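Novice: Pasting the sequence and the predicted coordinates here, then a few questions.
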Amino acid sequence: MRLLAAAEAADHDESFNLDGVTYRRFDPPARAVRLARCCTWLLRPNGTRFDVGATGADCFWGR
């Protein structure tokens, strides 16, 4: 999935463009090791957040 690859290559608060849409990586540092994240969050142009990794899994598994 191109969106997931682009999101993983971006740093926290870094914007990137894919297919004419600008996304921003939202992945602030965890406050503790036990709170490490397993999600790759992006901000859409309208400001809503979504987990691009979960979206890719849902598409793959047909959820």
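Specialist: Right, received. Where do you want to start?
Novice: contacts, neighbours, all on C-alpha from now
Specialist: Fine.
Novice: wait, isn't R49 in contact with W41?
Specialist: Yes: counting by CA atoms under 8 Å, R49 does reach W41; the two are 6.4 Å apart.
Novice: Comparison target, given below:
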Amino acid sequence: MFPYLRRYNETLALGHVLFRFLEAVVITVGIISVLSLPLDPKPRICSGSRSGSRLFLRLRRFAQSRT
């Protein structure tokens, strides 16, 4: 597409290439972030584990103390 746009307007062609590069970067970051998630079938905080409950209580107390 770059050669066709360059005939019309070189600035537009470079903007198109830059946008496509930015799109590829955003997609790559999204894929890496999804793949970096733990593959635990049950979430720990929502399953009622003690550490998750303690964390929730600490965050709630912290938020209440700030108001």
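Specialist: That came in fine, so what should we check first? Note that the structure is predicted; figures quoted are calculated from it, not measured.
Novice: What TM-score do the two superposed chains give?
Specialist: Here the TM-score for the pair of chains, by TM-score structural alignment, normalised by the length of structure 1, is 0.27; 24 aligned residues with a CA RMSD of 3.3 Å.
Novice: Among R49 and W41 of structure 1, which residue is more densely surrounded?
Specialist: Ranked by neighbour count (other CA atoms under 10 Å), R49 of structure 1 and W41 place W41 first, with 22 against 15.
Novice: Could you say whether G53 of structure 1 sits in a helix, a strand or coil?
Specialist: helix (DSSP: H, G, I helix; E, B strand; the rest coil).
Novice: Next one: it relative to S15 of structure 1, how far apart?
Specialist: According to CA to CA, to the nearest Å, G53 of structure 1 stands 17 Å off from S15 of structure 1.
Novice: which residues in structure 1 form helices?
Specialist: 2-9, 52-61 (DSSP state H).
Novice: now those helices as CSV including distance to V21 of structure 1 and mean neighbour count?
Specialist: Shown next, in CSV, are these (distance: least, CA to CA, whole Å; neighbours: other CA atoms under 10 Å):
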stretch, distance to V21 of structure 1, mean neighbour count
helix 2-9, 11, 15
helix 52-61, 14, 14
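Novice: and R24 of structure 1, which of those helices is closest to it?
Specialist: helix 2-9 (8.2 Å; CA to CA).
Novice: Sweet, I'm off.
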